[in-house]
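Student: need coordinates for the following:
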Amino acid sequence: MEYPLEIRDVEPETNEAMMKLFTGERGGFVRVGPKGYVLTQGFRDMAAEIYNLEVRPSDVSTMIFHPKLVAELEERLKDDEVKLKQLGAFSQSIVRKVAAAPSPRFIKTHLPLSLLSPKVLDAKVVYVARDPRDAAVSFYYLCRSVRTMGFDGDFKTFWHYFINDLHYWTPFFEHLKEAWEKRHDPNLLFLFYEDLKKDLSHEVRKVCKFLGKEYTVDQIAVLCDHLDIKNFKYNASVNNDIMKELGMMYPKEEFVRKGKSGGWRDYFDEEMIAQADKWMEDNLRDTDLRFPHLQ
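Tutor: Just a heads-up that it's a prediction; the model follows:
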C-alpha cells in the first residue's frame, strides 16, 4: 500500500536526547507530513495501513496501537503460557483488527486527522480538546507509567520538550487546529474537556444528538454516573489493567488519574506559567479557536 506523506528521521542529536529521556523507546523517532508530527519509528510499519483503512458510515472515530517492546515482553513472559497467549492477542496489528471488526466500530486514536484516512469524515468523529497545560500534565504521567515510553525526567524537563514539539503526537496546536477547522462538518463533533467536567449531562446529550441517539433522563443519569471519574478510573477496560498484567505498565502507576481541570497549577512555577501564556498566545494568533474556560 502507498503512503503519500513523507516520514523522515528526527535529527540525530535531537533523537539521541529524546531517547535518553523516553527510555522505553528503542527505535527512535520520526516526523510525519508537512507539519512534522512526532511519532516513533514503528509508525513506518503501520502508516499505510492506517491511511488506507476502509471507513464505514457506522464508524465512530479511528485508532492506533504501537506494538513496541513485544519481543522483550515475550522473553520476560516465556515461562508463563497464559500471559503469552494474552500478549499474542493484545499485540496483533490493531489496524488489522479494526479492519476485520464487525460494524458498528468504536475506534480511538491519538493521531491528528491528516494522518488518518482521507475519508475519515465519511463516518462520525468526536474530537476532545483540553487545556494544553492540563494535557501536558496528563501526558507526563502517561509517559511515566507506560514502559514503552518510560519517561525518565521531571515535569519541567517534560514541559520543555512538549512545547518545543518533541513529544509523541506533537505539534499540539496543529493537532487541535486540524480538527477545529473541520468543526462545521456534520460528521465531526468538537468538544472541550473542560465543558465535560462542567456539565457532563449537557455534553452527553450533545454526543447523543450527534450520533442520532435518544435516551431518557434516567438513562442519561445512569450513563453520567458510569462516566464519573470516581467510577471511571476503576473500570478495568478503561484503566488498561491488561497492560499491567503483561508488564507494559509500571505496577504502581494508574492509567486514569484525577481527571480534574486546572490541576496544572500544582506543577507550574512562574517561569512555566509565563512560557505557557506566550506559547498559547503565539499558537492561537492565527485561529479563532479559544478555550471556553479561558474567555
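Student: all contacts plus neighbour counts: C-alpha atoms, from now on.
Tutor: Noted.
Student: stretch 151-159: how far from the chain's middle?
Tutor: When C-alpha coordinates are averaged (C-alpha atoms, centre = their mean, to the nearest Å), stretch 151-159 and its chain have centres 18 Å apart.
Student: got it, and stretch 40-60?
Tutor: Offset of stretch 40-60 from its chain centre (C-alpha atoms, centre = their mean): 15 Å.
Student: what about the most centrally placed residue in the chain, which helix or strand?
Tutor: Closest residue to the average C-alpha location of the chain: His110 at 3.2 Å, with C-alpha atoms, centre = their mean. Per DSSP states H and E, His110 falls between elements, in no helix or strand.
Student: can you give me the strands in the stretch 51-200 of the chain?
Tutor: For the stretch 51-200 of the chain, the strands defined by DSSP state E, counting those that start in this stretch cover 125-129, 188-192.
Student: report the angle between the last one and strand 125-129.
Tutor: Between the direction of strand 188-192 and that of strand 125-129, the angle (axes from the mean of the first three to the mean of the last three C-alpha atoms, to 10 degrees) works out to 20 degrees.
Student: so what touches strand 188-192?
Tutor: Taking contacts as C-alpha atoms under 8 Å, 6 or more residues apart in numbering, the residues outside strand 188-192 that touch it are 121, 124-130, 179-180, 182-183, 207, 210, 291-292.
Student: so among these, which ones count as buried?
Tutor: Buried members of the contacts of strand 188-192, scored by 16 or more other C-alpha atoms under 10 Å, are 121, 124-127, 129-130, 179-180, 183, 207, 210.
Student: could you report the neighbour count for Asp165?
Tutor: 17 (other C-alpha atoms under 10 Å).
Student: one more sequence to fold, the one below, so I can look at both together:
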Amino acid sequence: MTTSTRTMTDPLDSTDPQVLDYMLVPHRNFNLINGVHSPDEVDQIQNWDIRDSDIFAVTYPKSGTIWIQQILTLIEAKGDVTPNTEHLNAQRVPWIELIGSEKEFNTTPSPRLRVTHLQYKFMPLAVRQKRGKVIYVARNPKDVLVSYYHFHKYAAMLETPKDFNDFFEKFMEGKVFGNCWFEHIKTWYANRDNMNFLYITYEEMIKDLRSMVERMCRFLGKDLTEEQMASVVEHSTFRTMKQNPQANYKAVPDSLLDHNKGTFMRKVQSSSLPSARGSKSGSSSSRSSSSRSWKRDSSTSTLFPAEREGRAKLLYNLLQIPLLITILLLPQTYSGKRAQTFTHYSCITPLYLQSSKNCISDVSRL
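Tutor: Below you'll find the model as predicted:
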C-alpha cells in the first residue's frame, strides 16, 4: 500500500483496513509510518551489501538516538566539531528505513554511519553474519514512555495523543512506531551473538559519558588522543547539544516538528532505575523523598496529578517500584498479547535486572 513514491504530504486512506491507527502501517508485525517508510524498501534492506567498516546504531524511539548519532560522528571525526555544526544529525547518521535510503547508502564512502529503529529481523543478512558493527542503546522504558508521549504531541508524522491514558494504552499494546519496547530489545539482545554487537544503556551514558565513549572507541577500533577524547565528550553533553541547532533538531522544518509545541531535547536527567545499595528503602523517609522527587519533576507532575484515575495512576504507582517487579505485575493487569509480551522479562539485560534485584531484596524485607 505504501510505495516508494509516497511523500509526507500524501493523504492517508483512513478507510484502508490495513491502517492500524492514524499514520501507522503494519508490515510483518511491525508498525511503519505512512509516507515515511515503504514496506517494499524496508524488505530490501536485508539484501544490502555491507562493508566491514559499516556502523549501525540501533535504538527504540526516544532512547538516545540523536545522542548516539552525535557521539559516532565525533568519534569518526576524532573530536573535530566541524561536521557537527554544519549538518543535521539525521544527515550525518541517516535512518536506513527511510524512503530512498538504499541509494544514498550505496553511494556513501566508508565508513558509513547509520541508525535504525527497526527490529532485528529487518537488518541486512550480512550484518547477521558479523559484517559491520552494531551498537544498541537501550533506555529505561519508564522514561521512554514519557518522552515518546511528549514527542507525539509535536511530531507532524505521528498521531497527537488524546491524553496520556490513551497513549499509555497504545504504548503497552505496541500500537506505536517501534512496537513494544520489550519485544524490540528482546529480539536484538537475544541475537547478539550473531553480530559484532555492543550493548550500552542511556543510564550508563548519563552516569559516566566518558567511560561509555571509551568503550565505544574500543569496540570500533578507534584510537583517540586525550585531547580528541575530551572534545568528543564535551560536545556530546546535553548542555552543548542543546545549544547546537544541528544536534537538537531545531533546524528541522515546522512541517515535520512543531517547535511551538515542544522541543526534541527536553531534559538531561533520566529518572533511571532505583538502586537500593547503601540505603534502607523500607524507611518512610526514603519512600517520602522518592515520592516528592517525582512530584517535583515537571513532566511527571503534569502527567500524574493526585486526582488522576485509571491506568495513568496505575503507572504512577508502578513507577515507585523497580522494573522487574513492574514486568511481573503487569500481566495481572493486562491480558492476552500484552501479558505475554511482559513475561519476557528474562531477556531484559543485566544492568536493568541487577538494579531490580537489588530493590527486590529490600522490598522483600518491608
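Student: between the buried ones among the contacts of strand 188-192 of the first structure, which sits nearest Ile220 of the first structure?
Tutor: Val207 (11.3 Å; C-alpha to C-alpha).
Student: show the contacting residues for the counterpart of the closest one in the second structure.
Tutor: In the second structure, the residue equivalent to Val207 of the first structure is Met216, according to TM-score structural alignment. Met216 of the second structure makes contact with Leu198, according to C-alpha under 8 Å, 6+ apart.
Student: relative to strand 133-138, how tilted is the helix or strand hosting Met216 of the second structure?
Tutor: Using DSSP H and E, Met216 of the second structure sits in helix 209-220. Relative orientation of helix 209-220 of the second structure versus strand 133-138 (the same axes, to 10 degrees): 150 degrees.
Student: which part of the first structure lines up with the next helix or strand after helix 209-220 of the second structure?
Tutor: Scanning forward in sequence from helix 209-220 of the second structure by DSSP H and E, the next helix or strand is helix 226-234. Under TM-score structural alignment, the counterpart of helix 226-234 of the second structure in the first structure spans residues 217-225.
Student: now do that stretch: distance to the chain's middle.
Tutor: 26 Å.
Student: try stretch 126-138 of the second structure
Tutor: Centroid displacement of stretch 126-138 of the second structure relative to its chain, using C-alpha atoms, centre = their mean, is 17 Å.
Student: got it, and stretch 43-56 of the second structure?
Tutor: Using C-alpha atoms, centre = their mean, the offset of stretch 43-56 of the second structure from its chain centre is 21 Å.
Student: and the helices in the stretch 101-250 of the first structure, which stretches?
Tutor: 132-145, 155-163, 172-180, 193-198, 200-210, 217-227, 229-232, 241-245 (DSSP state H, counting those that start in this stretch).
Student: which one, of these, ends up nearest to Ile273 of the first structure?
Tutor: helix 132-145 (9.1 Å).
Student: run through who's touching the closest one.
Tutor: With contact meaning C-alpha under 8 Å, 6+ apart, helix 132-145 of the first structure is reached by 22, 149-152, 155, 158-159, 162, 172, 249-250, 253-255, 261-264, 267, 276.
Student: buried subset of those, written for ChimeraX?
Tutor: Buried residues among the contacts of helix 132-145 of the first structure (16+ other C-alpha under 10 Å), as a ChimeraX selection:
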select :22,149,150,151,152,155,158,159,162,172,249,250,254,255,261,264,276
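Student: about what we covered before: now check the residue nearest to the centre of the first structure against the second structure: what is it aligned to?
Tutor: Using TM-score structural alignment, the equivalent of His110 of the first structure in the second structure is His117.
Student: wait, its match touches His37, no?
Tutor: No. With contact defined as C-alpha atoms under 8 Å, His117 of the second structure does not count as touching His37 (11.6 Å).
Student: got the buried ones among the contacts of strand 188-192 of the first structure as JSON lines, with distance to Ala47 of the first structure columns?
Tutor: Compiled in JSON lines, those are given as follows (distance: C-alpha to C-alpha, whole Å):
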{"residue": "Leu121", "distance to Ala47 of the first structure": "18"}
{"residue": "Lys124", "distance to Ala47 of the first structure": "21"}
{"residue": "Val125", "distance to Ala47 of the first structure": "19"}
{"residue": "Val126", "distance to Ala47 of the first structure": "21"}
{"residue": "Tyr127", "distance to Ala47 of the first structure": "21"}
{"residue": "Ala129", "distance to Ala47 of the first structure": "24"}
{"residue": "Arg130", "distance to Ala47 of the first structure": "26"}
{"residue": "Ala179", "distance to Ala47 of the first structure": "20"}
{"residue": "Trp180", "distance to Ala47 of the first structure": "23"}
{"residue": "Arg183", "distance to Ala47 of the first structure": "25"}
{"residue": "Val207", "distance to Ala47 of the first structure": "29"}
{"residue": "Phe210", "distance to Ala47 of the first structure": "29"}
